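Engineer: give me coordinates for this.
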Amino acid sequence: MKVLVADDERSLLNFIARGLSAEGLDCTTVSQLHEVSMQAYQQQPDVIVLDRLFGDEDSVLELPAILKRSPKSRILLLTALDDVNDRVTGLRAGADDYLCKPFDFDELLARVQALGRRIEGQAGEAVDVVQQGNLALDPSSRLVRREGVEISLTSLEFDLLAFLMQNNGKALSRERILNKVWGQQSEPLTNIVDVYVSRLRQKLDNPPPDESMIQTVRGLGYRFRIT
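Structural biologist: Coordinates of the predicted model:
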């Protein structure tokens, strides 16, 4: 697995890189925020471990550019900002997971490996296009089109939509969605599923229909339904 670690704190950067390399991961480091998107483009890493703050610069503002250059990369944000609004901002910008400082290295490793397993699992998935109404999802190219027009999704948004579409009409609990899409049993954030569903709705329900294709099932989770 290829991992790009980006942090302006050299001691922490080297600590993380040494630890991941010792676990057999192919690790590259960068200490300047403006270099991250270029390194991501050149390396095409499976996972990017990205510090939230580089001095006064917020790396969340760079996430769209990073993901445009390396769209299949998973993003794990590291930060001392543990306010819910800060975490939600990072997730909405395209991050896949969030880890607050100070952290235990074993937890960081587990989260990196979990993100990597999701990528490995995609290699063996069926490549048949999933068609529901006027929405088409192609697992092979990882593209989504509505009436032939491409909808730009992050890697995690694509995975979430794929799972919902494959279970068209079924009520899915938040726990089941989290376990399948995020690959873990316990929530890193209590509302991470809700955050990503909200992002998908904004992109899919444009213009807003009378009823969203991703319906809320009160007290349980969500249901994808399209005719």
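
Engineer: all contacts plus neighbour counts: C-alpha atoms, from now on.
Structural biologist: Noted.

Engineer: all the helices of the protein, residue numbers only.
Structural biologist: Applying DSSP state H to the chain gives helices spanning 10-22, 36-43, 63-69, 84-93, 105-123, 155-166, 174-177, 192-204.

Engineer: now do the contacts for the most centrally placed residue in the chain.
Structural biologist: Most central in the chain under CA atoms, centre = their mean is Asp96, positioned 2.9 Å from the mean C-alpha point. Going by CA atoms under 8 Å, 6 or more residues apart in numbering, Asp96 touches Arg74, Ile75, Leu76, Leu156.

Engineer: same check on Lys101?
Structural biologist: Applying CA under 8 Å, 6+ apart to Lys101 gives the contacts Leu78, Thr79, Ala80.

Engineer: how much space between the first one and Ser21?
Structural biologist: Leu78 sits 18 Å away from Ser21, going by CA to CA, to the nearest Å.

Engineer: comparing the two, which residue is more hemmed in?
Structural biologist: Leu78 (22 against 14; other CA atoms under 10 Å).

Engineer: just to revisit the earlier point, between the contacts of Lys101, which sits nearest Glu120?
Structural biologist: Relative to Glu120, the closest of the contacts of Lys101 is Leu78; by CA to CA it sits at 23.0 Å.

Engineer: for comparison, sequence B:
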Amino acid sequence: MKILVVEDNTKQAQFISQSLNAAGHQTDVAHNGQAGLFCALQTDYDLIITDRMMPKLDGLKMLKALRASGNQTPALILSALDSVDERVKGLRSGGDDYLIKPFAFSELLARAEILARRTPAAHADNSHIQALDTLTLDLLSRKAKRGDTCIQLNNREFQILEYFMANPGRVITRTMLLERVWSHHFDPQTNVIDVHISRLRKKIDLEHHTPLLHTVRGAGYVLEIRL
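Structural biologist: Alright, predicted model coming up:
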């Protein structure tokens, strides 16, 4: 199996990854939910094993965003939160199984193998889906969503958002946007960028508790999750 391990504890991530590799599986490791979401949307995995409490994006939010994108890769949640309510919350957020920490590796391996058998080996190609938190962008249908809400974008707004989604966490300057989206070397002081960014921000962030599109004073803009 090809397995994605998402765990912010470096030692535990290494232990799980090495143990799975020794059992004949192939693993990739991400150390926070944001990195895990990016990996899961770029690569086809047979299984995702994710910690629940992580920086940048916790395991449940990561799975919600993944499911919202249409990705149905089976997921095993690891957590020290062992109440019935917490386990139910994990399963309803997109998890397929829930394993309490601390655990025996033999049980983790058995659960992983059972989950992988439930799903066909071949998964749909989701490489055309880009996602950050609950924001998803489908490059084929050219549709955007924030959670369950569809976002209407004109062609220019779509191009701008596509550029940001391809570069999460990277500061994008006005000049970069002008050259990439407009394909012309306009005066970077023009307010055409600010106008389009303002409209795009209203569409993707309005009425959402977690803003994603931020202004970096004196530099440009960045699309990222800020806690």
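
Engineer: dump the contacts of Asp96 of the first structure to TSV, plus distance to Val130 of the first structure.
Structural biologist: Formatted as TSV, the contacts of Asp96 of the first structure follow (distance: CA to CA, whole Å):
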residue	distance to Val130 of the first structure
Arg74	23
Ile75	26
Leu76	29
Leu156	17
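
Engineer: state the distance from the residue nearest to the centre of the first structure to Thr29 of the first structure.
Structural biologist: 19 Å.

Engineer: enumerate every residue touching the closest residue to Arg67 of the second structure other than its chain neighbours.
Structural biologist: Residue nearest to Arg67 of the second structure in three dimensions, not counting chain neighbours: Gly94, with 6.5 Å by CA to CA, 6 or more residues apart in numbering. Residues near Gly94 of the second structure by CA under 8 Å, 6+ apart: Leu60, Leu63, Lys64, Arg67, Ala75.

Engineer: give me that answer again for 10 Å
Structural biologist: Counting by CA atoms under 10 Å, 6 or more residues apart in numbering, Gly94 of the second structure makes contact with 59-68, 72-77.

Engineer: please report the distance of it from His214 of the second structure.
Structural biologist: 28 Å.

Engineer: same deal with Val5 of the second structure?
Structural biologist: Val5 of the second structure is 29 Å from His214 of the second structure, by CA to CA.

Engineer: so between those two, which is more surrounded?
Structural biologist: When Val5 of the second structure and His214 are compared for neighbours, Val5 comes out ahead with 25 against 16, by other CA under 10 Å.

Engineer: wait, that one sits on Ser17?
Structural biologist: Yes - contact between Val5 of the second structure and Ser17 holds when scored by CA atoms under 10 Å: they sit 6.9 Å apart.

Engineer: and for these two, which residues touch both?
Structural biologist: With CA under 10 Å, 6+ apart, Val5 of the second structure and Ser17 have common neighbours Thr27, Asp28, Val29.

Engineer: for the buried ones among those residues, write the corresponding ChimeraX selection.
Structural biologist: Here is the ChimeraX command that selects the buried residues among these (16 or more other CA atoms under 10 Å):
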select :27,28,29
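
Engineer: so who does the residue nearest to Gly19 of the first structure when sequence neighbours are not counted touch?
Structural biologist: Of all residues beyond its chain neighbours, the one nearest Gly19 of the first structure is Phe105 (7.8 Å), with distances taken as CA to CA, 6+ apart. When contacts are counted by CA under 10 Å, 6+ apart, Phe105 of the first structure touches Phe15, Ile16, Gly19, Leu20, Arg111.

Engineer: which single one of those residues is nearest to Val144 of the first structure?
Structural biologist: Arg111 (27.0 Å).

Engineer: let me see the contact set for the residue in the second structure that Asp26 of the first structure lines up against.
Structural biologist: Superposed on the second structure with TM-score structural alignment, Asp26 of the first structure falls opposite Gln26. Residues in contact with Gln26 of the second structure (CA under 10 Å, 6+ apart) are Met1, Lys2, Ile3, Leu4, Ser17, Gln18, Leu20, Tyr45.

Engineer: how many neighbours does Leu132 of the second structure have?
Structural biologist: Leu132 of the second structure: 23 neighbours (other CA under 10 Å).

Engineer: sorry, wrong one. I was asking about Glu57 of the first structure.
Structural biologist: Glu57 of the first structure: 12 neighbours (other CA under 10 Å).

Engineer: so how far is the first residue of stretch 49-63 of the second structure from its last?
Structural biologist: 11 Å.

Engineer: gap between that stretch and the chain center?
Structural biologist: A distance of 10 Å separates the centroid of the chain from that of stretch 49-63 of the second structure, by CA atoms, centre = their mean, to the nearest Å.

Engineer: re the thing from before, so which of the contacts of Asp96 of the first structure hold up in the second structure?
Structural biologist: Counting by both residues aligned by TM-score structural alignment, their matches' CA atoms under 8 Å, the second structure reproduces these contacts from the contacts of Asp96 of the first structure: Arg74, Ile75, Leu76.

Engineer: in strands, which of these fall?
Structural biologist: Arg74, Ile75, Leu76 (DSSP state E).

Engineer: rewinding a little: I'd like the contacts of Phe105 of the first structure laid out as CSV, including neighbour count and distance to Phe54 of the first structure.
Structural biologist: Below are the contacts of Phe105 of the first structure laid out as CSV (neighbours: other CA atoms under 10 Å; distance: CA to CA, whole Å):
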residue, neighbour count, distance to Phe54 of the first structure
Phe15, 11, 17
Ile16, 21, 16
Gly19, 16, 22
Leu20, 20, 21
Arg111, 21, 22
